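1. Mind looking at a prediction? Sequence and model below.
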Amino acid sequence: MSEQGQTPATPEPAGREPVFLLPGAVTALVGVLIAIHLASTLVLNPDGQGLVLFWFAFQPYRIVLAGVEPSLAIPLIWTPFSHAFLHAGWEHLLINVAWLAIFATPVTRRYGAGPMLALFLVSAAAGAGFFAATTLHDQIYLIGASGGVAGLTGAAMRFIFQPVLMARHPETGQPVVLGRRLASLAEVFVNPRSRYFTLIWLALNAAVPLVPVLTGSSLNIAWQAHLGGFAAGFLLVGLFERKAAGE
């Protein structure tokens, strides 16, 4: 991206457009994800990368092993969250970053950085919980931000497709934009756009386990994390709405 200079005769504008249109919190989270992956791929050797997965990827089988050696379950304290900051490759990372930028942005602008990050982390943990419920004895691990991103997607579905509410200023009579109201769970499915997006998104992820049956090949997609994360964000976003309304 190149910049265009101004001639001395052109006055400086009163303000500058931001370099990034994303909220600062979203840009920071994206930067953290990229920095961690850069460090993992460019700094660590294969042994170091293996240790990172051992200590920070979410491994449900630790729950089973805890009955034999309780200390093996200690990473379960943080790995339901830390797995969201690791990725299998650049394609995996960039897809999650793009999806994060799209849906974390409206959530951050509505609720702020803290609630957005809280929804991201809680949704990542909810996705890990559903992943554990379906893969407990499979001895596989979960990495990637998709559970947290799915939670932000679910949260955004509650308001981004709702109509903009307008009012008039009590003194000037000028129209005032009030924003979009948070839809109830039922109202999400009344609005055609939010209904179709939600149903198609859920159907595509729920269909992932059927791919091996239909095609004979499997997709390395943690659909459980997507569904668990989406449900968490979709259901919990109202908690932040009530807090914001009371401030």
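-> Perfect, thanks for sending it.
2. alpha carbons only for contacts and neighbour counts from here, please
-> Noted.
3. Quick one: the helices in the protein, in order.
-> Using DSSP state H, the helices of the chain run over 24-42, 46-56, 61-65, 79-82, 90-111, 113-135, 146-156, 185-188, 192-206, 211-215, 223-246.
4. what residue is smack in the middle of the protein?
-> Central residue of the chain (Cα atoms, centre = their mean): Val149, 1.5 Å from the mean position.
5. Show me which of the helices of the chain has the highest average neighbour count.
-> helix 146-156 (a mean of 32; mean count of other Cα atoms under 10 Å).
6. who does that helix touch, helix- and strand-wise?
-> Counting contacts by 3 or more Cα pairs under 8 Å, 6 or more residues apart in numbering; DSSP states H and E, helix 146-156 is packed against helix 90-111, helix 113-135, helix 223-246.
7. how far is it from where the chain is centred?
-> Between the mean C-alpha location of helix 146-156 and the chain-wide mean there is a distance of 4 Å, by Cα atoms, centre = their mean, to the nearest Å.
8. ok so, going back, as JSON lines, the helices of the chain with distance to Leu72 would be great.
-> Formatted as JSON lines, those follow (distance: least, Cα to Cα, whole Å):
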{"stretch": "helix 24-42", "distance to Leu72": "23"}
{"stretch": "helix 46-56", "distance to Leu72": "10"}
{"stretch": "helix 61-65", "distance to Leu72": "6"}
{"stretch": "helix 79-82", "distance to Leu72": "12"}
{"stretch": "helix 90-111", "distance to Leu72": "28"}
{"stretch": "helix 113-135", "distance to Leu72": "16"}
{"stretch": "helix 146-156", "distance to Leu72": "24"}
{"stretch": "helix 185-188", "distance to Leu72": "40"}
{"stretch": "helix 192-206", "distance to Leu72": "31"}
{"stretch": "helix 211-215", "distance to Leu72": "32"}
{"stretch": "helix 223-246", "distance to Leu72": "22"}
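9. which one of these lies closest to Val177?
-> helix 90-111 (13.7 Å; Cα to Cα).
10. got the angle between that closest one and helix 24-42?
-> Taking axes from the mean of the first three to the mean of the last three Cα atoms, to 10 degrees, one finds helix 90-111 and helix 24-42 inclined to each other by 160 degrees.
11. ok, residues contacting helix 90-111?
-> Residues from elsewhere that reach helix 90-111, judged by Cα atoms under 8 Å, 6 or more residues apart in numbering: 22-23, 25-26, 30, 33-34, 87, 115-116, 144-146, 149, 152-153, 155-156, 160, 240-241, 244.
12. dropping in the other structure now:
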Amino acid sequence: MERNEAATSEQADAEDAVGRTREPAFNLPPALTAILFFLVAIHALRTYALSAEVDQELILNFAFLPARYTIPFSEQGLAWLWTPVTYSFLHGSWEHLIFNIFWMVAFGAPVVRRIGVARLALFWCLSAAAAVGLHVLFHWGEMIVVVGASGVVSGFMGAAARFVFSPSGRISRQFAHLNRRLSFSETLANRSVLVFTAVWFLTNFLVAFGVFSIGGAGSIAWEAHIGGFLFGFFLFGLFDPRR
């Protein structure tokens, strides 16, 4: 009871601060800023510096391919080991990258502020792996190239849904990371979370049925989006330092 009262008081202070403080237009955690620059640098290098042959070799060794896991590991290199993570640093186009950056700024920032750099690194790797883990169940053995940070972005969205909306439904861009993490029952009873989650899943199902595409990256790995979101939503508590 004392912990709940303290959390409520802290949350109220944070929301009061929102009213008193003018939020800057651009205020990202340094770790997230570094990641965004890294993603841009990789795509710029691939687009403007590497030859088509070298870029194709890079994709072969660092993108995720479901078909890789139908080949005995003794008959191939070690790319099967790191590609469930490294694919998330590659993108199919500038539109694809910019789309992911936009949503990473919106939902990744509060998550990164809350969990810190070390937990961020682990969250990124595991959410990326969880995303393609679900994708490969639907595309086992297929020669499909999967690239992009969309699975991780979806993980950020699932994690953010657990705390960026206060019990009253309000959301603060700068101070949301101070909110108490909602329990699963509170989350399911929060109208803002339910609307956000319903719209998110509806959008991905429309993508799955070909109603429209997003991100300018051609075929959309919607299964990876769902895998990342479910990972962030259900397992964020393992990374959250604010008990």
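-> Noted; the coordinates are in hand. All figures in this text were calculated on a predicted structure; none of them were measured in a lab.
13. and the residue nearest to the centre of the first structure, what pairs with it in the second structure?
-> Val149 of the first structure maps onto Val153 in the second structure, with residues paired by TM-score structural alignment.
14. So the closest residue to its match other than its chain neighbours versus Leu32 of the second structure, what's the distance?
-> Distances taken as Cα to Cα, 6 or more residues apart in numbering place Met104 nearest to Val153 of the second structure, at 5.7 Å, with adjacent residues excluded. Here Met104 of the second structure is placed at a distance of 8 Å from Leu32 of the second structure (Cα to Cα, to the nearest Å).
15. quick one: contacts for Cys63 of the second structure?
-> In this structure residue 63 of the second structure is Ala, not Cys. 83-84, 86-88, 90, 145-147.
16. re earlier: okay, the helices and strands packed on helix 146-156 of the first structure in JSON lines with distance to Ile200 of the first structure next?
-> Formatted as JSON lines, these follow (distance: least, Cα to Cα, whole Å):
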{"stretch": "helix 90-111", "distance to Ile200 of the first structure": "16"}
{"stretch": "helix 113-135", "distance to Ile200 of the first structure": "19"}
{"stretch": "helix 223-246", "distance to Ile200 of the first structure": "12"}
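17. Among the ones you listed, which comes closest to Arg181 of the first structure?
-> Nearest of these (Cα to Cα): helix 223-246, 9.6 Å.
18. what does that closest one rub up against?
-> The contact list for helix 223-246 of the first structure (Cα under 8 Å, 6+ apart) reads 111, 115, 119-120, 122-131, 134, 146-158, 182, 185, 202, 205-206, 208-209.
19. Taking their axis directions, that helix and helix 113-135 sit at what angle?
-> Helix 223-246 of the first structure and helix 113-135 are oriented at 150 degrees to each other (the same axes, to 10 degrees).
20. got the angle for helix 223-246 of the first structure vs helix 146-156?
-> Angle of helix 223-246 of the first structure versus helix 146-156, following the same axes, to 10 degrees, is 40 degrees.
21. got the angle between helix 223-246 of the first structure and helix 192-206?
-> Using the same axes, to 10 degrees: helix 223-246 of the first structure against helix 192-206 is 150 degrees.
22. ok, back up a step: what lines up with the residue nearest to Val153 of the second structure in the first structure?
-> Aligned by TM-score structural alignment, Met104 of the second structure pairs with Leu100 of the first structure.
23. now Glu53 of the second structure
-> Matched to the first structure by TM-score structural alignment, Glu53 of the second structure sits across from Asp47.
24. Now do Glu95 of the second structure against Val40 of the second structure, distance only.
-> Counting by Cα to Cα, the gap from Glu95 of the second structure to Val40 of the second structure is 12 Å.
25. again but with Val18 of the second structure, I slipped
-> 32 Å.
26. swap in Gln11 of the second structure?
-> Remark: distance between Gln11 of the second structure and Val40 of the second structure (Cα to Cα) = 35 Å.
27. cool, Leu97 of the second structure as well?
-> From Leu97 of the second structure across to Val40 of the second structure, the span is 8 Å (Cα to Cα).
28. The residue nearest to the centre of the first structure reaches Leu119, doesn't it?
-> No: with contact defined as Cα atoms under 8 Å, Val149 of the first structure does not reach Leu119; the gap is 9.0 Å.
29. which one in the first structure is aligned with Ser166 of the second structure?
-> By TM-score structural alignment, Ser166 of the second structure lines up with Gln162.
30. which residue packs closest to that match, ignoring adjacent ones?
-> Sequence neighbours aside, Arg180 is the residue nearest to Gln162 of the first structure in space, at 5.9 Å (criterion: Cα to Cα, 6+ apart).
31. which residues does the one you found contact?
-> Counting by Cα under 8 Å, 6+ apart, the residues that Arg180 of the first structure touches are 159-160, 162-165.
32. Generate a ChimeraX selection restricted to the buried subset of those residues.
-> Per 16 or more other Cα atoms under 10 Å, the buried members of the contacts of Arg180 of the first structure correspond to this ChimeraX selection:
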select :159,160,162
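33. mapped onto the second structure, which of the contacts of Arg180 of the first structure are still contacts?
-> Here is what carries over to the second structure from these, by both residues aligned by TM-score structural alignment, their matches' Cα atoms under 8 Å: 159-160, 162.
34. Identify the residue spatially nearest to Phe62 of the second structure, adjacent ones excluded.
-> Thr83 (5.1 Å).
35. ok, so what distance separates the one you found from Gly228 of the second structure?
-> Thr83 of the second structure sits 16 Å away from Gly228 of the second structure when distances are taken as Cα to Cα.
36. again with Ala130 of the second structure
-> Separation of Ala130 of the second structure from Gly228 of the second structure (Cα to Cα) stands at 6 Å.
37. any shared contact partners between those two?
-> In contact with both Ala130 of the second structure and Gly228: no residue, using Cα under 8 Å, 6+ apart.
38. Verify the stated contact: Ala128 of the first structure with Ile143.
-> No: assessed by Cα under 8 Å, Ala128 of the first structure is found out of contact with Ile143, at 9.3 Å.
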